[in-house]
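[1] dropping the sequence and predicted coords here.
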Amino acid sequence: MEVSTKEDFSMRSSSRPNQDGDGGSRLVDVQKDPFLVRTLSSVLSGSGPRHSLVGIVLIMLGSFSFSCEFLFVKLMEGKANSFTVTFYRALVEIPIALWLCERRSIDDYIGPPRARAWLLVRGGMGAPAVLCFFYAIQHLPLPDAVTLQFTTPPFAAAFAVMFAGERWKLLDMIGAVVCLFGVMLIAHPTWLFGSEAPTEEGGDHAGENSMAAIVIGLLGAAFAGLAYTSVRMIGHDTSANVMVLYYAVMSVPVTMFGSKVCIGSWNVWHGGGNLGAWDWCWMVLTGLTAYAGQYLTNLGLQYETAATGTLATCSQIVFTYIFELVFLHELINVWSILGSLLIIGFMAIVGILKMKDADETMHETVAGEPEELALLFSAEHHNRYDCRMIDGSEPGNIA
């Protein structure tokens, strides 16, 4: 086969039409696309993915933004329940998603016909996932609740085996066991550790309420795993903005129905009547920081591989421990630290192992992010950067 230079390939790629999801064509300008430039350079040189300090910094800024979101949710503890917070967060995200769809000339807001059923599943699972996660944040120490979301990958792997026909890998099994032990350390139940478990004084999150919050947090991780599986079933021709729009729109009826079933009231917008000016400020900032985190992390992944991004997102735990000490003034439990280190340590090892895999450049998701962001990278990246190789072959599909 004729060997082409990078300059030749740049000119070909800039002028080659590319088929998008609705059958139209578009031009791929590699000069203006840093993610595609990095990927194609890796292919042409035969070397592995290059790692960018800029990308890592952007992903860590995204993690900081998400950590701020979690702090705002925690600050509304006792003022607004998780139904109200999720409801108003969705109201903030809907106009942003619509604006981004309009800005990117996405005319089909409801997605292609074949994907609409799975889009409904994605929204229907994403909304309760965030509800459960916010409940855990408001009833557990902040780092413990955030660590629970890192248990999503084993659930996602199990659902992928059941619904997507994928194989259960050794790493998935190890991850499930590690996450189980990590959660047990965070919960430190008395039936396992005894009544002398080393909890700190003032630890008002222990006992039955704490155990219920942990179970609900794990239920949220399971819902997030289902949302992840639905994204993989949707495929690559639906924009991530459309998927986020589905999540936000469906959050409105889901929160209202859940509020009626759980606390006997449809009125999720009232917030119990205890919301002050600062609480409304936290409410709006919850939605804004959620979308800012999505934007920064997506931008960072244009310069960095998803496996390295997995390591960068572990900084969320560091940020939340700092917030716990500085803003919430709560003592940190020794067992919680050990459980967090176990789960995050495993995620770090997974990230390092995946960094050695040159095929993962565009086709892996960042585990541990809030599900409406991290579990959409595969669809968004393939939709934006789908292109043909020099010899006419197709890039590998997402596993």
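    Received the coordinates, thanks.

[2] alpha carbons only for contacts and neighbour counts from here, please
    Will do.

[3] tell me the helix or strand right after the helix ranked longest in the chain.
    Looking across the chain with DSSP state H, the single longest helix is helix 208-234. Tracing the chain C-terminally past helix 208-234 and defining elements by DSSP states H and E, one meets helix 240-263 next.

[4] from the contact counts, what lies against that next one?
    In terms of contacts (3 or more Cα pairs under 8 Å, 6 or more residues apart in numbering; DSSP states H and E), helix 240-263 is packed against helix 82-103, helix 116-139, helix 377-385.

[5] and among those, the most buried is which?
    The highest mean neighbour count among the helices and strands packed on helix 240-263, using mean count of other Cα atoms under 10 Å, belongs to helix 116-139: a mean of 24.

[6] which neighbouring elements make contact with it?
    For helix 116-139, the elements it packs on are helix 53-75, helix 82-103, helix 142-148, helix 208-234, helix 240-263, helix 371-374, judged by 3+ Cα pairs under 8 Å, 6+ apart.

[7] and these: which comes nearest A129?
    helix 208-234 (4.1 Å; Cα to Cα).

[8] tell me how far the longest helix of the chain lies from the chain's centre.
    Computed by Cα atoms, centre = their mean, to the nearest Å, the chain-centroid distance of helix 208-234 equals 12 Å.

[9] structure two is appended below for comparative analysis:
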Amino acid sequence: MSSPSIGAEAHEESDSPQSKESVWRTAWQNNKGAILILLAEISGSSMDAMARFLQQGENKFHPFQVIFARMGITFILSSVYMWWTQVPDFPFGARGVRGWLILRASFGFFGLYCLYYSVHYLPLAEATVFRFLVPIVTAWACSVFLGQVFTRKELIAGLVALVGVIIIAHPPWIFGEVNDEIHPNRKSEVDEVTPTQRFVAIVVSVLGVLGASGAYTTIRVIGDRAHALMSVNYFALLATASSAIALLVIPGIGFQNPQGAREWILLIAMGVFGFVLQFLLTAGLQLDKSSKATSMLYTQILFALAFDWAIWGVLPGGWSLFGGAIVICSTLWSTLQKPHAPMEKKREPDEESALLGAQTEGSEEVGRRASMSA
């Protein structure tokens, strides 16, 4: 007679608020790193959507002004954080790596400009896909310039991804004239893009991949000789200064005053989201270095698709979606093949180390050799 009562009590305990809270707490503890990376990707995609919105709005902000706003605020927040937490060698970094930090920043600025140029002419999701080429191109560059191993699987993944890029571009001399853009729910007017503008934007995106890969290759050289945010700070400072000079010197462009509170908020929010992106990625990768956490980086394409649909009412067409799926699957497969070897020295993880996987063992020695030969 007592067993039903005991069973009922056990059932009540399992449905109690304390029990549900412990389940959520356990889920949070087991997936904290992956969740932080997911939030980082939401921040990054939001930042890219703001950049595209500002470039296509009434004022049509130039990419240099968008970069100036984003990286200037990121530089300030990053500097304050490193000063507050007493990061070693702040603000200039160790003397032996300053040249490499400047080179990393230069490559990064070139890659960022290419990204913001391309999002003016391509849907956000389509421009985002090209970023997934960076790990494979970086692996190849490190094999050429640093003597690191470039496996057959990475070569196969790179060739397959290249096929995906060609499908995304679907040049008319191969595919014929194709209207490959879907407007199922257009909510705002978007500048009409000619086939030539679209093709040039794709070429610029590929050049941006080379810039980003150059930045990540120098990150390999730097290794654990500089804090992750030190690299970000150099990047932000050089991008801010270079974009300001370009706006002042190049004829036909210049600083535009934001019109209304919305544009002010978007420009400031871009810089804040840029810092939040880096901070959450660093925290997430400290907590979880598994392939599960690294794979969360690929969720950014889903958020980009959502922003394209919600803001512009535009989605990539069939060829673009098919090519994008090939790129994502091939690079994700390549990433999951990488062995996660333990590092001899602890290094602050960041976006670059996530993209490059765990192949950082011995990077400090590679950096010393490169410094000696430079």
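    It's in. Just so it is clear, the structure is predicted and the values come from calculations on it, not from any experiment.

[10] among the helices and strands packed on helix 116-139 of the first structure, which comes closest to T305 of the first structure?
    Nearest to T305 of the first structure, of these and by Cα to Cα, is helix 53-75 at 8.5 Å.

[11] contacts for that closest one?
    85, 134, 137-138, 142, 279, 282-283, 285-287, 289-290, 292-304, 308-309, 312-313, 315-316, 319-320, 323 (Cα atoms under 8 Å, 6 or more residues apart in numbering).

[12] among these, which are located in helices?
    Those of the contacts of helix 53-75 of the first structure lying in helices (DSSP H): 85, 134, 137-138, 142, 279, 282-283, 285-287, 289-290, 292-301, 308-309, 312-313, 315-316, 319-320, 323.

[13] give me the buried entries from those residues.
    Listed as buried from those are 85, 134, 137-138, 142, 279, 282-283, 285-287, 289-290, 292-301, 308-309, 312-313, 315-316, 319-320, 323; burial here means 16 or more other Cα atoms under 10 Å.

[14] neighbours around the aligned partner of A341 of the second structure in the first structure, how many?
    A341 of the second structure maps onto D359 in the first structure when the alignment is built from TM-score structural alignment. Look at D359 of the first structure: counted by other Cα atoms under 10 Å, it has 15 neighbours.

[15] check contacts around D359 of the first structure.
    Taking Cα under 8 Å, 6+ apart as the definition, D359 of the first structure has no contacts.

[16] ok, the one 5 residues further on next?
    Applying Cα under 8 Å, 6+ apart, one finds that E364 of the first structure lies in contact with 306-307, 377-378, 398.

[17] rerun that using 6 Å as the cut-off
    A306 (Cα atoms under 6 Å, 6 or more residues apart in numbering).

[18] just M250 of the first structure next, same as before
    By Cα under 6 Å, 6+ apart, the neighbours of M250 of the first structure are G123.

[19] likewise for R122 of the first structure?
    R122 of the first structure touches 227, 230, counting by Cα under 6 Å, 6+ apart.

[20] how about W278 of the first structure?
    By Cα under 6 Å, 6+ apart, W278 of the first structure has no neighbours at all.

[21] need the counterpart of it in the second structure.
    Counting by TM-score structural alignment, the partner of W278 of the first structure is R262.

[22] got it, and I234 of the first structure?
    Using TM-score structural alignment, I234 of the first structure lines up with I222 in the second structure.

[23] that older thread, quickly note the distance from the match of A341 of the second structure to A306 of the first structure.
    11 Å (Cα to Cα, to the nearest Å).

[24] can you check N18 of the first structure too?
    Distance from N18 of the first structure to A306 of the first structure, by Cα to Cα: 24 Å.

[25] quick one: which of these two has more around it?
    Taking neighbours as other Cα under 10 Å, N18 of the first structure and A306 compare with A306 leading, 28 against 17.

[26] returning to that earlier point: which positions within the longest helix of the first structure qualify as buried?
    With burial defined by 16+ other Cα under 10 Å, the residues of helix 208-234 of the first structure counted as buried are 210-211, 213-234.
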